[in-house]
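Enquirer: Generate a structure from the sequence data that follows.
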Amino acid sequence: MKWNTIQWLFVAGLLFCSFMKAPAIKNNERNNQFREPDIKTGADQTELYVPYLRGKRVAVMANPTSIIGKKHLVDSLKSLGIHIVKVFGPEHGFRGNASAGAKVKDETDPATGIPIISLYGSKHKPSKEDMADVDVLVYDLQDVGVRFYTNINALARLMEACAENNKEMLILDRPNPNGYLIDGPVLDMKYKSGIGMFPIPMSHGLTVAEFAQMANGEGWLANKEKCRLKIIKVTHYNHAMPYTLPVKPSPNLNTQQAVLLYPSTCMFEGTYINLGRGTQFPFTVLGSPELKGKYTFHFTPVSIKGMAETPLFMNQVCYGLDLRNYDTEKLRKSGKINLQWIMELYKASPHKEKFFDSKLSNQMGKIENLIGSGLFRQQIIEGASEATIRASWEPGLSNYKKMREKYLLYP
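Expert: Below you'll find the model as predicted:
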């Protein structure tokens, strides 16, 4: 059958209309669509560092997030013939079976027979003796991009030990799941503590390798030492790119929702509010028995071995906010830590004198140490607006953002 001109024009018109109705893929969406599957962590690129490690005495800082594909880094390197003389263990331990804040003892890894030296127990930094039989130290821990997540503190101490003993550090870099977020006050160093050691904002927008370069460049190591670094970068990664972690970074950050809410909800560690510790969904719910009648949502914290043995308000019904289905894309679009939740729960609290009482809450620490500012507590108490609170973070936050640019490995 031959088609006439009118029929051909009709078909052409239909095709044109369907093309016009199809949603356009923006450049950044196209990049994410095709590049995210191509992300390779530093550890995954064994061809770039395994030959370098051969014949060397290797120490490794690792935990369950230290993986090549689906296999643990240490197990993989050992099977590839790399001579691992010891493993340094961070908070939660090498195999991740210790609770948050719990001291971890030295031990021997039953799977490999490799000695494990804890840096979250009687000491926090390798000794000269620990480093004597090491040629190179490999660092591979997944970070989540906030100041009070202690991995970067461990990294800095390891860098100091390497610098003091003339050893090189090999960093196998990983994406920051909150890499888009640079927010919060820069730490006022008079509030320096184990949950905040460096003058960076609450959410710093760096990978661990970028932080290491910053610590070197800004003279933050002891005696302004500089550590010799060898970095294996992540491929096809940028800071704006969403990234889902393949392994939970710690026992209480057990979902991607928790990881993305963590910069906003961890500040409740400095309050008389339970933030989900003692449940299977920490950092995604907030509540207190004192909020009964103010909220209908409720949960009951219990003792959970390896997560929270003695959570705040244990075995008591807590009422408050359920953020498990909160659209975290709102945080990404705003580029800000959420301050409304802490403002709301303080306002709803019937006993406001307890709200910031760290002795009562017995959680991570004082709100000043978490936030990094001596103003925040009083600002919340006085009902200051979010705009006023954010204004008090300047010019420190803007100055940090400019300084940060010098150390970026990724756009």
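
Enquirer: can we go C-alpha only for contacts and neighbour counts from here?
Expert: Will do.

Enquirer: what's the neighbour count on the residue nearest to residue 148 when sequence neighbours are not counted?
Expert: If the residues on either side of it in the chain are set aside, residue 148 comes closest to residue 195, at 4.5 Å by CA to CA, 6 or more residues apart in numbering. Neighbourhood size, residue 195 [other CA atoms under 10 Å]: 21.

Enquirer: isn't residue 195 right next to residue 146, touching?
Expert: No. Taking contacts as CA atoms under 8 Å, residue 195 lies outside contact range of residue 146: 10.0 Å.

Enquirer: Shouldn't residue 85 be within a strand?
Expert: Yes. Membership of residue 85 in a strand is supported by DSSP: H, G, I helix; E, B strand; the rest coil.

Enquirer: dump the residue contacts of it.
Expert: 57, 58, 59, 114, 115, 133, 134 (CA atoms under 8 Å, 6 or more residues apart in numbering).

Enquirer: one more to line up against the first:
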Amino acid sequence: MNLDFKIKNLLLICLIFLGVFNKYYSQTQDKDLFKTGADQPELYIPLLKGKTVGIVTNQTGLMKDRTHLVDYLVKNGIKIQSIFAPEHGFRGNADAGETVKNGVDAKTGIPIISLYGNNKKPKPEQLKGIDVVVFDIQDVGVRFYTYISTLTYLMEAGAENNVEIMVLDRPNPHDGYTDGPVLRKKWKSFVGMHEVPVVYGLTIGEYGKMVNGEKWLKNGVQAKYTLIPMQNYHKKQRYPMSDKPSPNLPNDKAINLYPSLCFFEGVQVSVGRGTDLPFQVYGSPWTKSLPYQFTPKPNYGAKDPFLNGKLCYGEDLSRYPEDLRELNLEWVIRAYESYKNPNQDFFLKNLWFDTLAGTDELRKQIIAHKPVSEIKSSWKKGLEDYEKIRVKYIVYKD
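Expert: Just a heads-up that it's a prediction; the model follows:
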């Protein structure tokens, strides 16, 4: 009897020990797990309770269980006054450059206000009554991708109208390195608002900190800026995307190639819009010496693609094996050297190429047949000067 009692006590002690161990182990494991800002509601829900909220987001604003952030906030009693939609719209199905319309979210009934088209910066009347605007969008870490410009205008409007800006941070698929020409003020536009390189090596949350800290907003104003950082994020590691960030960046391959291939948007060459491989192929009717063939046609992500219906000759990069940690200029230079059209210059007349590059120097270097090594050497000082600014705003291990 006494022995049974001792055994029972021993078993009870073991069960208690196992329970404590499991709890400690799960907590330890949880600390080691990667989490986006959105997947840490314990950090931001208390800050939003009792406040009127606006939210800038799109189809990428998903939590780990695929719940959209808007739905989660509504479910948890957060009062959302307006959803602000960036380029490609709230549901992410608008073409690049297509005007995003105002509307109402069918699921929640919340008004949607476009921040793309004529209204890129929230107006005072659109922010009236709002205490804080939450920004949660998957960015790709490239200067001419417009979500950082939307964040800039949002911060500017927030500073001018005493509205707090809260960024829920997400991974940058081109983090941990910087490359490309640094933008010069003359070429400032919505696809390049600041003097940073093409690949700037910061998460969108870190980028917002830099814009605020360097007083790059209009008239040097500064926003009340709150960053909800990621947990266990490392800048040189690559993380899966919650959803495709835009219609023509459908997968990791396209995102990997995007910084290098986007320059084709400024020349007489298709970058695969209107095919099953956008930003994974390139070609033109006038580069017939190149081996791959495709014909752009209207599809979900491109209602009227460049070179629509024309047979193009180029390269298929969809099986390109490298995780690029630098810009590859070989493709655009190869296309330039292969281009034979007596009626049209390789570069578009509007010089959109210069706007994307942030300078006219790259175009002139390509025309002058400068080697890649010389072109990249010309970026060195600009990158070094930018790095002195960048390091001040790094939140995560580089």
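
Enquirer: So after superposing, what's the score?
Expert: For this chain pair, the superposition-based TM-score is 0.89 by TM-score structural alignment, normalised by the length of the second structure; 367 aligned residues with a CA RMSD of 1.6 Å.

Enquirer: Looking at the contacts of residue 85 of the first structure, which is nearest residue 303 of the first structure?
Expert: Distances from residue 303 of the first structure to the contacts of residue 85 of the first structure, taken as CA to CA, are shortest for residue 115 (30.6 Å).

Enquirer: quick revisit: quick one: which of the contacts of residue 85 of the first structure is the most crowded by neighbours?
Expert: Top of the contacts of residue 85 of the first structure by neighbour count (other CA under 10 Å): residue 59, with 24 neighbours.

Enquirer: In terms of helix, strand or coil, where does it fall?
Expert: strand.

Enquirer: Tell me the residue in the second structure aligned with it.
Expert: Counting by TM-score structural alignment, residue 59 of the first structure corresponds to residue 54 in the second structure.

Enquirer: May I ask you to confirm that that match is in contact with residue 78?
Expert: No. Residue 54 of the second structure is beyond contact range of residue 78, at 10.2 Å (criterion: CA under 8 Å).

Enquirer: separation between the residue most central in space within the second structure and residue 170 of the second structure?
Expert: When CA atoms, centre = their mean is applied to the second structure, the residue found nearest the centroid is residue 139 (1.3 Å). With distances taken as CA to CA, to the nearest Å, residue 139 of the second structure is found 8 Å from residue 170 of the second structure.

Enquirer: what is in contact with those two at once?
Expert: In contact with both residue 139 of the second structure and residue 170: 203, 204, using CA under 8 Å, 6+ apart.

Enquirer: Which residue in the second structure aligns with residue 266 of the first structure?
Expert: In the second structure, residue 266 of the first structure lands on residue 262 (TM-score structural alignment).

Enquirer: which residues touch the aligned residue in the first structure for residue 333 of the second structure?
Expert: Aligned by TM-score structural alignment, residue 333 of the second structure pairs with residue 343 of the first structure. Listed by CA under 8 Å, 6+ apart, the contact set of residue 343 of the first structure reads 380, 383.

Enquirer: And for residue 195 of the second structure?
Expert: So residue 195 of the second structure contacts 182, 183, 184, 185 (CA under 8 Å, 6+ apart).

Enquirer: Could you rerun that using 6 Å?
Expert: Residues in contact with residue 195 of the second structure, defined by CA atoms under 6 Å, 6 or more residues apart in numbering, are 182, 183.

Enquirer: Wait, a helix at it?
Expert: No. According to three-state DSSP, residue 195 of the second structure belongs to no helix; its state is coil.

Enquirer: Trace it over to the first structure, please.
Expert: By TM-score structural alignment, residue 195 of the second structure lines up with residue 199 in the first structure.

Enquirer: repeat for residue 312 of the second structure
Expert: Using TM-score structural alignment, residue 312 of the second structure lines up with residue 318 in the first structure.

Enquirer: Repeat that for residue 85 of the second structure.
Expert: Superposed on the first structure with TM-score structural alignment, residue 85 of the second structure falls opposite residue 89.

Enquirer: Surely that match touches residue 120?
Expert: No. Look at residue 89 of the first structure against residue 120 with CA atoms under 6 Å: they stay out of range, at 7.2 Å.
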